[in-house]
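# Whatever this is, show me its structure:
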Amino acid sequence: MTLPKLLITGHSGLIGKILWRGLADAFELHGVDICLDEQTGNVFRADISNFEQINAVFERIPELACVVHLAGDPRVEADWQSALMNNVVGTRNVYAAAKAHKVKRIIFASSNHVTGAYEGFPPSLHIQASPVKITTQDPIRPDGYYGVSKVAGEAIARMYYDLHGLESVCLRIGSVLKDDDPTKVARSQSIWLSHRDLVQLVKKSLLAEVQFAIYYGVSNNRDRFWDISNAVAEIGYQPEDDASTR
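Below you'll find the model as predicted:
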């Protein structure tokens, strides 16, 4: 059986590596990252802030079905110029290349930081959990330039869907930890997204019939303050892990 082709941007990062392992059974995987020393097989080097470079990668993957877009500056404290070029311009370039090459769907790695300021403002930002359950219907409240850049990414995704029919699921990802252990940092009790719940969420987002959606990416933590009821209802997301039981 021929598997659908999937490109993961930023595939050599933490989340990219988890998804590379977790999605290999369902997709023919291709990767692109700026951090590579050389290109081999299905893996390419490109700077997504340069349209010609990322478009050339799309040209080398005929009949590409889907993209999981992770690449960009992941630093919460990213300065404006880096957030602009790597996260805003880069995301626009990925969408523009996907449209040009007739890609059906993009899973955009947004961030919980698009509503991070519900947890307070500096200097007390993120010291305490949000006192209310936050839904995707609540107004955006980014907590820095990184959050602003992810808001822009969600807007780009919406525009490409409305104008061009390019399907998108935007995932406001919580805390994905290298050791998958949420017991070391208090805030992880609320915002942890386990590796297997991450894979489930992305896989179901890729295969679901929804054409545009925004979901919070978080495990079934007892103390979570992000609402995932729309992901449960619309794509059948059923997180298996709870930080409070670890």
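# Every contact and neighbour count from this point should use C-alpha atoms.
Noted.
# burial measure for Pro131, as a count.
10 (other CA atoms under 10 Å).
# what secondary structure does it sit in?
Using DSSP: H, G, I helix; E, B strand; the rest coil, the structure places Pro131 in coil.
# just Val103 next, same as before
Quick answer, by three-state DSSP: Val103 is coil.
# Could you pull up the contacting residues of it?
Applying CA atoms under 8 Å, 6 or more residues apart in numbering, one finds that Val103 lies in contact with Glu63, Leu64, Ala65, Cys66, Val67, Leu166.
# In PyMOL, how would I select just the buried ones from those?
A single PyMOL command selects the buried members of the contacts of Val103 (16 or more other CA atoms under 10 Å):
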select buried, resi 64+65+66+67+166
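# Dump the contacts of Val103 to JSON lines, plus distance to Asp181.
What follows is those, written out as JSON lines (distance: CA to CA, whole Å):
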{"residue": "Glu63", "distance to Asp181": "38"}
{"residue": "Leu64", "distance to Asp181": "35"}
{"residue": "Ala65", "distance to Asp181": "33"}
{"residue": "Cys66", "distance to Asp181": "30"}
{"residue": "Val67", "distance to Asp181": "28"}
{"residue": "Leu166", "distance to Asp181": "36"}
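# Restricted to helices, list the contacts of Val103.
The members of the contacts of Val103 all map outside helices under DSSP state H.
# Do a quick rundown of the helices in the protein.
Using DSSP H, the helices of the chain run over residues 14-22, 51-59, 80-82, 90-100, 145-164, 188-191, 195-207, 229-235.
# Before we compare anything, build this one as well:
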Amino acid sequence: MGPAAPADRPGPGRRRRCRHQPRGTPIRPRPFTASYKEKLLCSRLDATTTLSQALAVAAAADPGRPRILLSASAVGYYGDTGARTVTEQDPAGTDFLAQLCAQWEAATGPAEAAGVRVVHLRTGLVLDRRAMLVQILGRVFRLGLGGRMGTGRQYWPWISLTDQVGAIRHLLAVDVSGPVNLTGPAPATNAEFTRELARQVHRPAVLPVPAFAINLALGEFGRSSVTAGQRAMPVRLEESGYRFTHADLESALRAATAR
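Next up, the predicted model:
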């Protein structure tokens, strides 16, 4: 998990002692300092562990009542997988975000052990006009300053907000547990993504950003979240019967950039 020592890796039922306890610290395009990593870990593991333990207690007191925990995670779980297709059966990566997701999922252990149906929502880039990614890139591209990032060959797994919400509602009703990739069925490379975004806002995508500049400015975040990627497929979601509203990038970005 990067620089963290093994003692900082709590097991499924162990509470992590945190100096900082912010709630829901967002992952932003900024360097991963030690204090920022601590906030990202604590804001996810503490709340998930507390909720999981509470559900385990409730399940023990009333074992006949069905209980469901849909717990957030991300496709960053897989690390940088290049052009290789990944599904829910693939192992965790080794970078900080991958190990953060692995610990986050492990924090639901008490609930799973108590018989609660737990689903790990491994979400891709959510596309909506209010999403930070779309707001930032949309502003840059509308100014005519957009282009591919790094080589452009890295995959950016995406999902529309409509399908993100639809998939969550679907998973509440079907008998599925374990990891589920919440990504669109047609993952795109960064070059394809930026080209389609430029087309949707009627601007050219002619100013590529070299990988060294991204990594120099953003450090570990840039290496793991911008110039790296996952060609993640929603195998278990589709097998469970979910049908996408936005099955292709063009449709999803058209909805996300509409004014």
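# Pick the most buried one from the helices of structure 1.
Comparing those by mean neighbour count (mean count of other CA atoms under 10 Å), helix 188-191 ranks first with a mean of 24.
# and Tyr77 of structure 2, what is it in contact with?
Contacts of Tyr77 of structure 2 (CA under 8 Å, 6+ apart): Ala92, Gly93, Leu97, Ala98, Gln99, Leu100, Cys101, Ala102, Arg122.
# Nearest to Ser71 of structure 2 among these?
Ser71 of structure 2 lies nearest to Arg122 out of the contacts of Tyr77 of structure 2, by CA to CA, at 9.0 Å.
# Closest to the centroid, which residue in structure 2?
By CA atoms, centre = their mean, structure 2 has its centre lying nearest to Ala74, at 2.6 Å.
# I figured it hits Glu105, correct?
No - at 9.8 Å, Ala74 of structure 2 does not count as touching Glu105 under the criterion of CA atoms under 8 Å.
# returning to what we had before: mind checking what the residue nearest to the centre of structure 2 lines up with in structure 1?
In structure 1, Ala74 of structure 2 lines up with Ser111, judged by TM-score structural alignment.
# Its match touches Ser149, doesn't it?
No - using CA under 8 Å, Ser111 of structure 1 makes no contact with Ser149, being 9.6 Å away.
# Once you drop chain neighbours, what's closest to Arg67 of structure 2?
Spatial nearest neighbour of Arg67 of structure 2, chain neighbours left out: Val116 (5.3 Å); criterion: CA to CA, 6 or more residues apart in numbering.
# list the contacts for the one you found?
Leu55, Ala56, Ala59, Pro66, Arg67, Ile68, Leu69.
# Now do the same for it: its match in structure 1.
By TM-score structural alignment, Val116 of structure 2 lines up with Leu166.
# Same check on Tyr242 of structure 2?
Match for Tyr242 of structure 2 (TM-score structural alignment): Tyr237.
# Surely its match and Gln200 touch.
Yes - between Tyr237 of structure 1 and Gln200 there is a contact under CA under 8 Å: 7.2 Å.
# Beyond the strand or helix carrying Phe193 of structure 2, next helix or strand please.
In this structure, Phe193 of structure 2 sits in helix 190-200 according to DSSP states H and E. Next along the chain after helix 190-200 of structure 2, taking DSSP H and E as the criterion, comes helix 211-218.
# Just the buried residues of that following helix, please?
In terms of neighbour count (16+ other CA under 10 Å), helix 211-218 of structure 2 has its buried residues at Ala211, Ile214, Asn215, Leu218.
# Where does it end up in structure 1?
Going by TM-score structural alignment, helix 211-218 of structure 2 lines up with nothing in structure 1.
# Next, report how far that helix is displaced from the centre of its chain.
Its chain's average C-alpha position is 21 Å from that of helix 211-218 of structure 2, according to CA atoms, centre = their mean, to the nearest Å.
# Tell me which helix or strand comes right after it.
Using DSSP H and E, the helix or strand that follows helix 211-218 of structure 2 towards the C-terminus is helix 220-221.
# returning to that earlier point: separation between the match of Tyr242 of structure 2 and Arg21 of structure 1?
To Arg21 of structure 1, Tyr237 of structure 1 is 19 Å away according to CA to CA, to the nearest Å.
# same thing with Ala213 of structure 1?
25 Å.
# cool, and Ser188 of structure 1?
Distance of Ser188 of structure 1 to Arg21 of structure 1, given as CA to CA: 23 Å.
# All the strands of the stretch 1-150 of structure 2, in order from the start?
68-74, 85-86, 117-123, 125-127 (DSSP state E, counting those that start in this stretch).
# start and end residues in structure 1 for the last one, please.
Right, strand 125-127 of structure 2. Aligned by TM-score structural alignment, strand 125-127 of structure 2 corresponds to residues 175-177 of structure 1.
# In the matching stretch, which residues are buried?
For stretch 175-177 of structure 1, by 16+ other CA under 10 Å, it's Ser175, Val176.
# Which residues does it contact?
For stretch 175-177 of structure 1, contacts defined as CA under 8 Å, 6+ apart pick out Ile15, Ser188, Ile191, Trp192, Leu193, Ser194, His195, Val218.
# Check stretch 51-66 of structure 1 too.
Outside stretch 51-66 of structure 1, the residues touching it (CA under 8 Å, 6+ apart) are 4-7, 32, 44, 46-48, 90, 93-94, 97-98, 101-107, 206.
# measure that stretch end to end?
One end of stretch 51-66 of structure 1 sits 18 Å from the other (CA to CA).
# if we take the contacts of Val116 of structure 2, which one ends up nearest to Gln135 of structure 2?
Sorting the contacts of Val116 of structure 2 by how near they are to Gln135 of structure 2, with CA to CA, puts Leu69 at the top with 30.5 Å.
# Which residue, other than its chain neighbours, is closest to that closest one?
With CA to CA, 6+ apart, the residue lying closest to Leu69 of structure 2 is Val118, at 4.7 Å.
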